[in-house]
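[1] Here is a sequence with its predicted model. Questions after.
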Amino acid sequence: MNKTPPLVWGLLVAGVLGVSSAGAILSHVDSIPPLMRASWRLQITVLMLLPFAIWQYREMDLVTRSRLTEKKTLLIILGSGVALAAHFGTWVTSLDHTSLAHSLLFVTSHPIIIVIGTALLVRRPHKLETIGALIGLFGAAITLLDAKNDGNVTLWGDMLAFAGAVTVVGYIVAGRILREWMPVFVYAVPVTFIGGILLIPISILMGEETSALGWIESD
């Protein structure tokens, strides 16, 4: 079994830090329309992950490489990219309509959705899974109570953030299927690329007037 290089662990740590601070950063870039802002974020992520995807691809054997071009694999990657675009599009838009705390609370509620989906479609959830989901729902309900008292919070914004949690489930499920044999960066790069590209025409159709690659020229 090949040992994971320290460089990969370093990138994963950097990725965790980037994700944990993304909400705060994106909420302060008010001059950029939300959908294009989300696209830029995914474009930058692709460039950061690409060298590691190339390295992992070169380490793959020929049999595994051949699976990358199978129709089933390509369809799952496409579906995952669509889900990721929907996730970032709704979540980043929610930052313009609700508080950062509310947005992060609802967009990270996907474990609750997974438990409910598991109960409906797969199996009866474990006791601890049920308890965790109930606690999450209770916390979300309490948070909604202050929507009328906080001028920065709107029900629409909270709903957008929750939609981000719902759509990211598709990305997670696709990842679980493909990650059984596909290296993480080889999976992440095409999915993230698709997500970033899909947001560009949607942003234009929504009337957002910003360059698709404007982050390159931004000061």
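    Nice, I can see it. Bear in mind the structure is a predicted one, so any value in this text is a computation, not a measurement.

[2] CA atoms for contacts and neighbours, from now on please.
    OK.

[3] where exactly do the helices run in this protein?
    Using DSSP state H, the helices assigned to the chain run over residues 6-26, 34-59, 62-67, 71-94, 100-107, 110-121, 127-144, 155-178, 184-205.

[4] Out of those helices, flag the one nearest Leu213.
    helix 34-59 (7.1 Å; C-alpha to C-alpha).

[5] hmm, back to that, same list, the helices of the chain, but as CSV with distance to Ala212 please.
    Converted to CSV, the helices of the chain look like this (distance: least, C-alpha to C-alpha, whole Å):
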stretch, distance to Ala212
helix 6-26, 17
helix 34-59, 7
helix 62-67, 31
helix 71-94, 14
helix 100-107, 25
helix 110-121, 29
helix 127-144, 35
helix 155-178, 22
helix 184-205, 6
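
[6] got a markdown table for the ones you listed, with mean neighbour count and distance to Leu213 too?
    A markdown table is the format used below for those (neighbours: other C-alpha atoms under 10 Å; distance: least, C-alpha to C-alpha, whole Å):
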| stretch | mean neighbour count | distance to Leu213 |
| --- | --- | --- |
| helix 6-26 | 12 | 17 |
| helix 34-59 | 19 | 7 |
| helix 62-67 | 12 | 31 |
| helix 71-94 | 23 | 16 |
| helix 100-107 | 21 | 26 |
| helix 110-121 | 16 | 30 |
| helix 127-144 | 14 | 36 |
| helix 155-178 | 21 | 23 |
| helix 184-205 | 20 | 9 |
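
[7] take a look at this one as well, against the first:
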Amino acid sequence: MRGIQGRDRTLAIGSGIFLALHFATWISSLEFTTVVSSVVLVSTAPLWVALLSPITIKEPLTKSILIGLGMAFIGVVIVGVSDVCLFKDGKLLCPSFNEFIRGEAFVGDLLALVGAWMAAGYLLIGRRLRVGISLVPYIFVVYGVAAIVLTILMFASGETAFGYPPQTYLWLILLALVPQIMGHSSFNWALGYLSAAFVSLTLLGEPIGSAVLAFILLDEMPTVLKIFGAILILAGIYVASRGEAKAAEPQV
């Protein structure tokens, strides 16, 4: 950590913890809800970045951001109920509130949403630090801390890293090399030059790609409610992010 000193070191460690909790909650959500619901909800991270920007990087909320937040909140509610409600004979049928909060899909959706909050913290700290810290020292600390925290959580939950088929380890290695080393490092590189809102906008490709892959590989067909909620969330994130982009443009 010689390249990162004082308060910056503490923040980098915090960023690693946020990243670890993001993965822990998001990946855990897939045990309880569908891929589409999980990815759509975790992709609300750009909205939380915009909401927290006035506090962390002193950027005021614009009208576009407020509209986008409202649209996305409605979409989140729709996606949340889509796993337990259905259309039948032109009517929307849902279980009672007590039955709803006990459902596994609700737990999964909530975990995915918490994952979005953790991702927002990770991105905001990254934006704060990457302006003055080069990429390699930053990701060395963040990824290292995240790996340690996730290892602790794995053993605390009674899981083990051994005894799986060779193909499983191949997929795990690919996950580390492609989404993490290449994907997240690209995000962290961009945070040194672009605002967190701009960088988080690129997360919008995840729900679309995941929905397509889930349909092809897992035969997960999204419901009408889920599609409608997902469209609202994506539209809200787009509106909010465009507002951030316009606010960042120099005034002529």
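    Good, I have the coordinates. In this text the structure is predicted, and so the values were computed from the model without any measurement.

[8] which one of the helices of the first structure lies closest to Asp219 of the first structure?
    Here helix 34-59 is closest among these (C-alpha to C-alpha), at 13.9 Å.

[9] residues in the second structure aligned with that closest one?
    Across the second structure, nothing matches helix 34-59 of the first structure (TM-score structural alignment).

[10] And stretch 96-116 of the first structure, by the same measure?
    Taking TM-score structural alignment, stretch 96-116 of the first structure hits residues 31-51 over in the second structure.

[11] Relative to the second structure, which residues correspond to stretch 169-178 of the first structure?
    Under the criterion TM-score structural alignment, stretch 169-178 of the first structure matches residues 120-129.

[12] so what's the nearest residue to Leu213 of the first structure once chain neighbours are set aside up against?
    With C-alpha to C-alpha, 6 or more residues apart in numbering as the criterion, Leu213 of the first structure has its nearest non-adjacent residue at 7.1 Å, and that residue is Trp40. Shown here is Trp40 of the first structure, whose contacts under the criterion C-alpha atoms under 8 Å, 6 or more residues apart in numbering are 196, 212-215.

[13] How much space separates whatever residue of the second structure lines up with Ser211 of the first structure from Phe32 of the second structure?
    Using TM-score structural alignment, the equivalent of Ser211 of the first structure in the second structure is Phe162. Going from Phe162 of the second structure to Phe32 of the second structure by C-alpha to C-alpha, to the nearest Å gives 24 Å.

[14] Same check on Thr56 of the second structure?
    33 Å.

[15] same check, this time on Ser38 of the second structure
    9 Å.

[16] do Ile78 of the second structure as well
    17 Å.

[17] before we move on, back to that, which of the contacts of Trp40 of the first structure ranks first by neighbour count?
    For the contacts of Trp40 of the first structure, the largest number of neighbours (other C-alpha atoms under 10 Å) sits with Gly196, at 29 neighbours.

[18] That one: what's its closest spatial neighbour, skipping adjacent residues?
    Nearest one to Gly196 of the first structure, counting by C-alpha to C-alpha, 6+ apart, is Ser39 at 4.4 Å.
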